[in-house]
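*Asks:* sharing a sequence plus its predicted fold:
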Amino acid sequence: MTIAQSTEFPRPEPVGHGPGAVGTPDEFAQLLPQTRRALLHRLAVGQAEGRAPSMTGAVVRDGRAVWTGGRGAVAGEVPHGDVQYRIGSLTKTFVAVLVLRLRDEGLLRLEDPVGRHLEGTPVPDATIAQLLSHSAGLAAEPRGPWWERTAGELRPEPADLFEERPQRLPAGRHHYSNVGYALLGALVERLRDGVPWDEVLRREVLEPLGMDRTTPRPEKPYASGWAVHPWADALLPEPAEDTGLMGPAGQLWSTLQDLCRWAAFLLRGDARVLGAASLAELRTPAVPPESGTWDAGYGLGVQLLRREGRLLVGHQGSMPGFLAALWADAEEDVAGVVLTNCTSGPAAGALAADLTGIVLAHEPRIPEPWRPLPGPLDPELLALTGPWYWGANPHALRLRAERGLELTPLSGAGRSSRFRAEEDGTWTGLDGYYAGETLRVRRDRDGAVSHLDLGTFVFTRGPYEPSAPVPGGVDPEGWRV
């Protein structure tokens, strides 16, 4: 096999389409030469040490690809950004977006049992949220031989996917299940009037985002999948089967260019596909860890990773002959993508995370200029801001864009959360302990603000303010020395 030299691809182009998905070229869009060399070096080391026939990588920042590179060869040439690779379980992120679209349209609720919408499943009580987050306790793999290397025709009916005991663990505990995503694909087809899930995906997601090179079956140019001998520099071709009903777990093929668009979407959203609020749900840990610290978790269709003090979201994927990874840092608006065509060897996930880390280390993000809120300013909202106390614990309430609020502890201990304004005059928590909880402004008989009620927690203007309805009351003698 001819091995071509490594290269950086030509000048990166904007990725994505539609509001919030396309980065605007500016003075910071082009990476510095030393940053580009560090990225290419990391990719080259990953390909050489992982003994991968070929490898491509990219970094997305501010909604655009700012670096892309290739190493090794596909058909005797350095792989470019339009070469398809199989992306394995990255497919699950696409299926999750389809399910959230159905939820946003009111066709289902995440807490619904799947049996309410899908007849004949052997696990009718598993909720849709549990299937998305791999917490339904289902078996990891379908019945029969190794599904990634055998034709989907071996499992022509949904019942053929399950062993006699489809549920292996109690619901609520994270247990990765490929077969659960087969059910979600069937759910999408059922609620889209029998249209195949991959056709729904093309029509509702891929076309709006301009991802015309993401397909269920390979289309030229594409890389062949290889296994590399563990003790010799020799190759063995891997089969590329159509996995049939298991397709939603790992069927898709894609390119570096398309996955850059997907990374930009996962970071910023696109109103034509899925808004930022629903994407934030995907990125929230669905099964909270029992302890206060964790290194890896799972949201609704995305993996979560804590690395060097940063929270990364995305997914890794593997199929016979292929490895893929996409990790995105929503706070820094940067993502790394890696594709390679070998069954094992390269640590694609670590490499994709390293690409984002290299950019942030060499070129820390330039913050957006501070700007005042767009007017007009509501004086009643402004009057709510400032210090509030939960008991004797001081907090600050700040006004954000679109009438949003942010509550932050001032003592170094306490719970922070951002809140979205609702039409009924309340606010809904977006993150942290108060995610999903309702914040209400309580008033006295004269209409003056009395206190804040946040999921039964009372916040007052003074520490244990006697005039406020503090649960349990306040000692009538007050503070003393």
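*Replies:* Yes, it's here. Numbering: from 1, shown residues only.
*Asks:* from now on I want contacts and neighbour counts done on CA atoms only, so please keep to that.
*Replies:* Will do.
*Asks:* which residue ranges form the helices in this protein?
*Replies:* 33-50, 91-104, 128-132, 178-191, 197-201, 207-209, 247-250, 256-268, 276-282, 348-362, 379-384 (DSSP state H).
*Asks:* mind putting the ones you listed in CSV, distance to Thr150 included?
*Replies:* What follows is the helices of the chain, written out as CSV (distance: least, CA to CA, whole Å):
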stretch, distance to Thr150
helix 33-50, 26
helix 91-104, 18
helix 128-132, 24
helix 178-191, 15
helix 197-201, 20
helix 207-209, 30
helix 247-250, 12
helix 256-268, 26
helix 276-282, 31
helix 348-362, 24
helix 379-384, 61
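*Asks:* below is an additional structure, to be compared with the one above:
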Amino acid sequence: MLDSTAHALDHRLAVEQSRGRAPSMAGAVVRGGKTVWTGARGRVDGAVPTPDTQYRIGSITKTFVAVLVLRLREEGLLGLDDPLGRHLPDAPLTDPTIAQLLAHSSGLAAETGTPWWERSDGAVRPDLASLVAVPPLRGPGRRHHYSNVGFALLGALVGRLRGGSWTEALQTEILDPLGMGRTTYDPAAPHASGWAVHPWADALLPEPAEDAGLMAPAGQLWSTTADLGRYGAFLLHGDDRVLPPAVLEEMRAPSSPSEPGSPLSSQGLGLQLLRHGSRDLAGHTGSMPGFLATLWVDPAEDLAGVVFANATSGPAIGTTVAELLATVADREPRLPAEWVPAAPDPALLALTGPWYWGSAPVALRAQGTDQLTIGGLGGGGRASRFRRGADGSWIGLDGYYAGETLRVVHDPDGSVSHLDLGSFVFTREPYAPADVVPGEVDPAGWR
């Protein structure tokens, strides 16, 4: 990190701590899996907070629950399109699918009934039925509506399928493998205390830190900037002990649009998505009485940023983290990966070059030994990446053909006849004979 960049980050954090009147703030930026900057302002117990000082992270907790759910999917214990009731029959609502709960499109209300769950002992809600106070606001899947209750149900689902509590699964399946020893259910010293700042005076009021009980999956956890930096690196790169990179990419993909007026661009599977300037970020904001937190990752720049504050309101934490990442990306843009040659696969090499969808030319290019890209010759058109499947077909990874299957069709003599991409036919010449291209192809040919 250049000194000038570090100073700009220090300045941005200092401005927000002063403007937002936070008793303390702490932040970190991670690049390439390594912490490249940490900063802090204000005091916790009379000292400047360190990367080991805990803050409550609020709804960032939801992202951990989402990872646990995706692990269950990867193990074949559930499907994202399964209705909740198939695995949690005593849930007060059983129709929403697991994917709808992850993407906040289940139709559930945002909050429980009275009393205010964030400031009350979780014991006041002893069972799942006590979490849902009102009927669904709308049918599942019809609209995005953020729901804390939905993630409480997902936490219960994880516990049910693991035969214990969601926190036990969290410890053994995420925290231990990633080395996150300072992320805990209850605060562990050194930790910040939560404060409310008087809106019209420079005065403080202590906030309670209740055990949320069954609502804990929505916002209970405490963590440090050091631990969440490690977690941010995981959200970018994956870890085969927890989830592979392809599943993290799936979580970062849009699953439902955000509510009208929201600063967020859309919602992934347990992750919020933000378009900040020209950059697409993923992560989550968090708040609980006395605390604000945000974690954003920028896959294009291989950056993760986190900021905490021990104030109920005031600092614009989400914007601050996005601007920290933008500062690094603008001042120190990521170098592209070094190009290195790959040992050519003759069969793969034979597929490269121009193909035609009817009369439209497209280019097929090989990347390494197990990926293809298809797109317009001029760089436009329907472009997608494909990864080789076990049966010799190719599966679309992104773009228009995401999830579609590309098959290489051979003639009886073994030579390549054409490509079949979800019934679209690609030939080596524009409009090949009618036995390859469906429908009428004038036998007289081009003229």
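*Replies:* Received it, and whenever you're ready, just let me know what you need. All values derive from a computational prediction rather than experimental measurement.
*Asks:* related to what we said a few turns ago, could you point out which of the helices of structure 1 sits nearest Glu290 of structure 1?
*Replies:* For Glu290 of structure 1, the closest of these is helix 128-132, at 17.2 Å, according to CA to CA.
*Asks:* what sits up against that closest one?
*Replies:* 96, 109-114, 136, 171-172, 180-181, 184, 299-301 (CA atoms under 8 Å, 6 or more residues apart in numbering).
*Asks:* make a PyMOL selection of the buried ones in the residues you listed.
*Replies:* The buried subset of those, as determined by 16 or more other CA atoms under 10 Å, is captured in PyMOL by this line:
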select buried, resi 96+109+110+112+113+114+136+171+172+180+181+184+299+300+301
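*Asks:* looking at the helices of structure 1, which is closest to Asp233 of structure 1?
*Replies:* Set against Asp233 of structure 1 and scored by CA to CA, the helices of structure 1 come closest in helix 33-50, at 11.3 Å.
*Asks:* mean per-residue distance, that closest one versus structure 2.
*Replies:* Mean deviation of helix 33-50 of structure 1 relative to structure 2 after superposition (mean CA distance after the TM-score superposition for structure 1): 0.5 Å.
*Asks:* buried sites along that helix?
*Replies:* In helix 33-50 of structure 1, counting by 16+ other CA under 10 Å, buried: Thr35, Arg36, Leu39, Leu40, Arg42, Leu43, Ala44, Gly46, Gln47, Ala48, Gly50.
*Asks:* what's the answer for stretch 175-185 of structure 2, then?
*Replies:* So stretch 175-185 of structure 2, judged by 16+ other CA under 10 Å, has buried residues Leu175, Leu178, Met180, Arg182, Thr183, Thr184, Tyr185.
*Asks:* which of those residues lies closest to Arg334 of structure 2?
*Replies:* Nearest member of the buried residues of stretch 175-185 of structure 2 to Arg334 of structure 2, counting by CA to CA, is Leu178, at 24.7 Å.
*Asks:* just tell me what the closest one corresponds to in structure 1.
*Replies:* Here Leu178 of structure 2 is matched to Leu209 in structure 1, going by TM-score structural alignment.
*Asks:* dump the buried residues of helix 33-50 of structure 1 into CSV; add distance to Ala448 of structure 1 as well.
*Replies:* Output for the buried residues of helix 33-50 of structure 1, formatted as CSV (distance: CA to CA, whole Å):
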residue, distance to Ala448 of structure 1
Thr35, 56
Arg36, 59
Leu39, 58
Leu40, 62
Arg42, 61
Leu43, 62
Ala44, 65
Gly46, 63
Gln47, 66
Ala48, 69
Gly50, 67
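*Asks:* for the closest residue to Ala233 of structure 2 other than its chain neighbours, give its distance to Val328 of structure 2.
*Replies:* Spatial nearest neighbour of Ala233 of structure 2, excluding adjacent residues (CA to CA, 6 or more residues apart in numbering): Gly33 at 5.1 Å. To Val328 of structure 2, Gly33 of structure 2 is 15 Å away according to CA to CA, to the nearest Å.
*Asks:* and for Pro361 of structure 2?
*Replies:* Distance from Pro361 of structure 2 to Val328 of structure 2, by CA to CA: 40 Å.
*Asks:* wait, the match of Leu178 of structure 2 touches Ala263, no?
*Replies:* No: using CA atoms under 8 Å, Leu209 of structure 1 makes no contact with Ala263, being 11.0 Å away.
*Asks:* quick one: map Glu406 of structure 1 onto structure 2.
*Replies:* Aligned partner of Glu406 of structure 1 by TM-score structural alignment: Thr373.
*Asks:* surely its match is in contact with Ser384?
*Replies:* Yes: the criterion here is CA under 8 Å, and Thr373 of structure 2 meets it with Ser384 at 5.7 Å.
*Asks:* residues contacting the aligned partner of Arg420 of structure 1 in structure 2?
*Replies:* Structural alignment (TM-score structural alignment) places Arg420 of structure 1 against Arg387 in structure 2. Arg387 of structure 2 makes contact with Asp370, Gln371, Leu372, Trp394, Ile395, Gly396, Leu397 under the criterion CA under 8 Å, 6+ apart.
*Asks:* buried subset of these?
*Replies:* Counted by 16+ other CA under 10 Å, the contacts of Arg387 of structure 2 give Gln371, Leu372, Trp394, Ile395, Gly396, Leu397 as buried.
*Asks:* how about the buried residues of stretch 175-185 of structure 2, which pair is most distant?
*Replies:* Across the buried residues of stretch 175-185 of structure 2 (CA to CA), the longest gap, 16.4 Å, separates Leu178 and Tyr185.
*Asks:* for Leu351 of structure 1, see how far away the closest residue to Arg306 of structure 1 other than its chain neighbours is.
*Replies:* Leaving aside its sequence neighbours, Arg306 of structure 1 sits nearest to Asp295 (CA to CA, 6+ apart; 4.9 Å). Plainly put, Asp295 of structure 1 is 17 Å away from Leu351 of structure 1 if you go by CA to CA.
*Asks:* who has more neighbours out of the two?
*Replies:* Leu351 (24 against 11; other CA atoms under 10 Å).
*Asks:* residues in contact with the more buried one?
*Replies:* Leu351 of structure 1 touches Arg42, Leu43, Gly46, Val338, counting by CA under 8 Å, 6+ apart.
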